[in-house]
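Visitor: Here is my input; please provide its structure:
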Amino acid sequence: MSVDEKLFEELSIRIKEARDVLRNVIHRTPLQASKTLSDLTNSEVYLKLENLQKTGAFKVRGAYYKLQKLARSGVKSVVAASSGNHAQGVAYSASLLGIKSTIVMPRYTPFYKVNATKSYGAEVVLHGETYDDAYLKALEIAEKTGSPFVHPFNDPDIIAGQGTIGVEIFEDLSNVDLVLVPVGGGGLISGIAVALKKLKPDVKVVGVQPRGAPAMYLSFHEKRIVETPQVNSIADGVIVKRPGDLTLRIMEEFVDDVVLVDDREIARAMFLLLERVKTVAEPAGALSVAALTSGAVSAEGKRVVAVVSGGNVDPALLVRILGQVLYAEGRQVRIQGVLPDKPGQLKKVIDVVSELGLNIVEIQHERLNPLLSPGMAQVTLGLEVPSREYADMLILKLKAQGLDFKVI
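Guide: Alright, predicted model coming up:
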C-alpha cells in the first residue's frame, strides 16, 4: 500500500469515527434543491446549507472532533488562530467539553465575529493584519503556555471532521455528479473529497477560491506550495496566504480541479441566494454558487451540490453588497442633473419620477459646488426601478420637460 493509499484509508476511518462523535453534537444540515439555480445553469442544483450549522459554519465539525480527542487525553486548554469561523467552532466546542480556549484573531476582524467568539467563553487576542499574522502569534502563545495549537485546516482530525459533510451529501444524493466546495487552506474540500471518493469514486470534486486570494489555486495547479504575499477579497473566511502541505497533498490526489471567481461574482451569488433561495451566505460561503452562476464551472446536465459553507456575514458588509448588486443589475440607478435653485424645480423632477411609478431611495441637493453657476443646484437621485429601461424612459421624459439629467 502506497503512502497516499495509507493516508486515504486512515482519513476514511477517522471520518467514520467523526460521524459517530458528532452525531448528537451538530446539526445534520439540509441538502436543498434550488429550481432557480437549476434553471440558470441548465443542471440539477442542490445546496448543502452549512450556513445553518451551529455557530453558523461548518468549522464546528472539525473543531469538536479534534477537541474531544484532546479532552480524552487530558488536555485542559487549547490555542487557535482564525479570522472568524474556526474561532467560533473551537470556542463553542471547548465550552461543551470544559476546555479553556485562547483564540488569536487579526486586528481588523469584524466586531460581531470577535463578540460571537467571546460569547462562547474564549479569551480573544487581537493581533496582526491577516490570518497568517494571527497564526504566528498563536503558535507563540501555544509554546509559551504548553497548550496544543488547533490548526484550522492542516490537521487530519480537522479534515476528518469536515469530511462528514461528504458522507451526508452521499446519503442524501447518492447519484451526485459534481460537488463544488469553497477553498481557503483546503481542510473542508480535503475532507469532503476523501469521503466522497471512498463512497463514489467517479464523483467530481471542484474547489472554488477568490481571485484576490488564490494561494491554493496556484499551489494546486503548480503542484507545489505557492505563497501569495498580497491578498484581498470580500471572502475573508478563506483568505490564506499559504495553504497547508497536508491539504495540498490530499487535494492533488482526490480533487479534480480548483477554479477562481472574483468579488463581483461572489457578491452576485450572495444576492441571488438571499433573494431567490431565501438563505444568507457569507462571501466565503457563496463561492461555490458563484462558480456556477459565473460560468467558472460548467454544470450543464449534471446533478450538482454546491456547499454553502457559512452564513456569518457582517450586516454592514451585506448592506453594501446588496446595494452594489442592485445598481450593477440595473435594479437601482442614480440620475444627476443641474436645476435652477428656485422653489418648485425639484418637484418637477419628482412628479416625472412619480408618473413612472418609481421609488426614490435618496436625494442629494448640492448648491455650494464651485463648479456650478451661481443660482444653480446639482441634484442626484437614487431610484428603485424594475429595469434599466425605466431609467432611460425617465431621462427622456425629463428632457421633454426641459430638465437635463443623465444616469451616472
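Visitor: Please make it C-alpha for all contacts and neighbour counts, starting now.
Guide: Will do.
Visitor: Helix or strand: which one has residue 381?
Guide: Here residue 381 is covered by strand 376-384, with elements defined by DSSP states H and E.
Visitor: Could you also give me the structure for this next sequence, so I can compare it with the first?
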Amino acid sequence: MISLSDVEAARDRIDDVVRRTPLEYSGAFSDITGADVRLKLENFQRTGAFKLRGATNRIATLSAAEREAGVVTASAGNHAQGVALAATRSGVDATIVMPEHAPISKVKATERYGGRAVLHGADYDEAQAKAHEIEREENRTYVHAFDDDAVMAGQGTLGLEIVDECPEVDAVVVPVGGGGLISGVATAVTAETDARVIGVQAEGAASLPESLRSGEIHERDAVNTIADGIATRKVGDRPFAVIETRVDEVVTVSDEEIAVAMTYLLERSKTLVEGAGAAPMAALLFEAFDYDAGETIVPALCGGNIDTNQLTTVLVRGLVETGRYLKIRTVLRDRPGALEKLVEIIAAARANIYAVQHDRTSRDVAVNEADIEIDIETRGHDHIDAVLDALERAGYQVEVLA
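Guide: You can find the predicted model right below:
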C-alpha cells in the first residue's frame, strides 16, 4: 500500500512537468451550501486534468530498456493525454487505446501531445483489453490509468497541494472511477490532517458502494454516464485496498445532478469542468453526504476536458433541471392567427421564446391542424408552472418535452 513518502517522492519527480493548480475560495458556493467552499481547480492543469500527475511519475520510474521499448495504455481521454505528454517530455514512444466513442476533442488532443491514438471498443474495459494485446505483441510497458502504485502516488500530489494551502480543511471530495486519484489524495490528506475524504461516483458507473459493503471488488456489466472520465466498471485492486482503509465515505450522484453542477460552476464561478470534475460539486450541492455549516470543504474539480457537442447537451440538461428551459408541444387549428394567439399567451406570462417548429404535415395531427413545438426560456420551476397554467386555462393541451 502506498505511503505518504511515496507521494512526497512523486512530487519531487514531477515538479518540472506538472503545474501546481489554484485552490480558490468560492463565495457563491459557500453562500449556497453554508459551508466554507474552496475549489481545487485541477481543470487548469496541463492537459486539462489530474492524470498528468500519475502518468509523469510512472514514466519517470521506467528502466532504460522500458523507455526504449515504449509504453501503451488505455484511456477514456484524460489519462491518454497525460501519458502522451509525459512520454513525449521523456522521449518515450506512447500508444494509447481509446474507446470508439471517446470525445473527438480528447482524441485530437492526445495526438497533439505526441501519442498514437488507437480507437477500439465500446468502453474503457474493451479498450484496455486491446491495449494489453499491444503490450504483449510489441513488448511495451503498460501504464495503468489507476491500478499502479506509481500512478496513485503521482495523483496524490494533488492532496499534498490541498493540505499545503488549506491545512484547516475538514473534508475533501473526490470523484472516483478506477480509484487512482482518491487513493493517492486520501494517502496524503489523512497522513497530514484529520479531514474526511469522501468519494463520489456517478450512479450509472457506481461499483464502489457495493464493493465496500461486500468487502470485495464488484464489477458492473456496463456503465452509462455523462461523466466519461469516471466511467469504469470497477475500481482497481490497489486503489480498493487504500480506499477501504483511508476513505471515509463514498456517495453517488445522478447525471442530472452532475449537469446542474456543471451549469452552476460555469455561471457562478466562470469555471468549465467536465462531468467527472463536476461530480464532487454535485455531491455537495445535493447534500449526498452530511456536513455542518461552516465546515471547510474542498471539491476536487479534477478535469475540464469536455467535447463541445456534449457540453451543449449537458448545459441544456442543466437548464431543464433548474427550471430555466422548457420545451413544449401542442396542436393548433391550421388557421391564420392561431400561432400568434399562442405566442401572445406565452409572452403575457413573461417567458421568452427561443424557437418555434410549425409542422402541418405531421401524421400525428388532423389535416386541418398543425403540430407545434416551442423552446422557451424560463426563470425557474414556479415560472414554468405559471406558463403551463396560462396555456391550459386558455384551452391548450400541452405536452412537456423537456
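Visitor: which part of structure 2 lines up with the strand holding residue 381 of structure 1?
Guide: With TM-score structural alignment applied, strand 376-384 of structure 1 matches the range 369-377 in structure 2.
Visitor: With stretch 126-141 of structure 1 instead?
Guide: Against structure 2, stretch 126-141 of structure 1 falls on residues 119-134 (TM-score structural alignment).
Visitor: now stretch 54-64 of structure 1
Guide: Against structure 2, stretch 54-64 of structure 1 falls on residues 46-56 (TM-score structural alignment).
Visitor: Span of the matching stretch from start to end?
Guide: Its start and end residues considered, stretch 46-56 of structure 2 measures 12 Å (Cα to Cα, to the nearest Å).
Visitor: who touches it?
Guide: 13-14, 17-19, 42-43, 78-79, 81-83, 85-87, 143, 145, 150-155, 157-158, 302-305 (Cα atoms under 8 Å, 6 or more residues apart in numbering).
Visitor: what's the mean distance for the strand holding residue 381 of structure 1 versus structure 2?
Guide: With mean Cα distance after the TM-score superposition for structure 1, strand 376-384 of structure 1 departs from structure 2 by a mean of 1.5 Å once superposed.
Visitor: starting at the chain centroid, how far to that strand?
Guide: Distance of strand 376-384 of structure 1 from the chain centroid (Cα atoms, centre = their mean, to the nearest Å) equals 35 Å.
Visitor: Give me the contact list for that strand.
Guide: 331-341, 358-368, 372.
Visitor: ChimeraX command to pick out the buried ones of these?
Guide: The ChimeraX selection below is limited to those of these classed as buried (16 or more other Cα atoms under 10 Å):
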select :331,332,333,334,335,336,337,338,339,341,358,360,367
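Visitor: Count the residues that sit near residue 364 of structure 2.
Guide: 11 (other Cα atoms under 10 Å).
Visitor: what sits against it?
Guide: residue 371.
Visitor: what secondary structure does it sit in?
Guide: coil (DSSP: H, G, I helix; E, B strand; the rest coil).
Visitor: Against residue 370 of structure 2, how distant is it?
Guide: To residue 370 of structure 2, residue 364 of structure 2 is 9 Å away according to Cα to Cα.
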